[in-house]
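In: build me a model from this:
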Amino acid sequence: MPTIKSSYLGNLRTESEHLQSGTQLYTDAPLDNNGKGEKFSPTDLVASALGSCMVTIMGIVANRDSVSLDGLSWEVTKIMQSSPRKISEIIVEFHWENPVEDEAMLQKLKNAAKTCPVALSLDSEIKQTLRFNF
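Out: A predicted model of the protein is given here:
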């Protein structure tokens, strides 16, 4: 059974629906590739998925160990190469206002981030740079 149903809307835009929840998202080609840049581009979604996946796995570990991730945020920077046009690097920078003081737990969370399914699924040619500001 499919997970996502998508359609082309014209003008370099797509619509996708997550079938289980009914949630919809739209993509647009970026300005530097003939689009309007008014929505996430498909490669933006890949970069966003990496950060979100990392934090989700960190959250599973934190929940299991009764640790709160309140105040955790992150920024993602996607770097494209031009020929061939593809993602060359994704930088994920984490910020945590009030991190736990247990160094072993911090290392466990960092390790969890590095082993999320998206991180493990991306081509090894895509450099994954992680900055943990905690």
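
In: going forward, measure contacts and count neighbours with C-alpha atoms only.
Out: Will do.

In: contacting residues around the helix or strand where residue 75 lies?
Out: Taking DSSP states H and E as the criterion, residue 75 maps to strand 72-82. Here strand 72-82 makes contact (C-alpha atoms under 8 Å, 6 or more residues apart in numbering) with 44, 47-48, 51, 86-97.

In: next up, for comparison:
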Amino acid sequence: MSTATAQYSGNLRTESVHTASGTTIFTDAPVDNHGRGESFSPTDLVCAALGTCMMTIMGIVAERHQLDLTGVSFEVTKHMAAEPRRIIQIDVNFRLPAALSAKDRTLLENAARTCPVALSLNPEIRQEVQFAYGE
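Out: Here you go, the predicted structure:
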């Protein structure tokens, strides 16, 4: 069974459907590349995938160690090169609870940095990941 199906909708937009769940994701070309920027661009999804993969793997590790990560968040920033047009850097900034011990922080940070998306991206794409602890 396929992972997803997609269709070009015209006007630089696509509609992708996750086969197992039926969830739909739309993409739009960014304003700086002839689009309207009304949805995630494909490169935005790559960046969001990195952050959400890191967060998911941290969540798996947290459950294993009875840690509550409810409310943990991140902000992701994409940096593009012009020629050829490509992602050159992804910044991911996590906000986590201050109460986590030094040991738990190390455990979670290592889990994030070794998530499947992080390990799958081209090594030429710099991944700048920061972890801030506090309320």
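
In: what's the TM-score here?
Out: Laid over one another, the chains give 0.97 as their TM-score (TM-score structural alignment, normalised by the length of the first structure), with 133 aligned residues with a C-alpha RMSD of 0.7 Å.

In: where exactly do the strands run in the second structure?
Out: Here the second structure has its strands, by DSSP state E, at 4-10, 13-18, 24-28, 73-81, 86-96, 126-133.

In: tell me roughly how far the first one lies from the first structure on average.
Out: Here strand 4-10 of the second structure is compared with the first structure after superposition; its mean distance to the aligned residues, by mean C-alpha distance after the TM-score superposition for the first structure, is 0.3 Å.

In: from the chain's centre, how far out does that strand sit?
Out: Strand 4-10 of the second structure sits 21 Å away from the centroid of its parent chain (C-alpha atoms, centre = their mean, to the nearest Å).

In: that strand vs strand 24-28, what angle?
Out: Using axes from the mean of the first three to the mean of the last three C-alpha atoms, to 10 degrees, one finds that strand 4-10 of the second structure and strand 24-28 are set 40 degrees apart in direction.

In: and strand 4-10 of the second structure, which stretch of the first structure?
Out: Aligning strand 4-10 of the second structure against the first structure (TM-score structural alignment) gives residues 4-10.

In: on that earlier part again, so which of the contacts of strand 72-82 of the first structure is the closest to residue 9 of the first structure?
Out: Among the contacts of strand 72-82 of the first structure, residue 44 lies closest to residue 9 of the first structure (C-alpha to C-alpha), at 18.4 Å.

In: Provide a list of residues in contact with that closest one.
Out: residue 78.

In: got a markdown table for the strands of the second structure, with mean neighbour count and distance to residue 115 of the second structure too?
Out: Shown next, in a markdown table, are the strands of the second structure (neighbours: other C-alpha atoms under 10 Å; distance: least, C-alpha to C-alpha, whole Å):
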| stretch | mean neighbour count | distance to residue 115 of the second structure |
| --- | --- | --- |
| strand 4-10 | 12 | 21 |
| strand 13-18 | 16 | 21 |
| strand 24-28 | 18 | 22 |
| strand 73-81 | 15 | 15 |
| strand 86-96 | 18 | 13 |
| strand 126-133 | 14 | 12 |
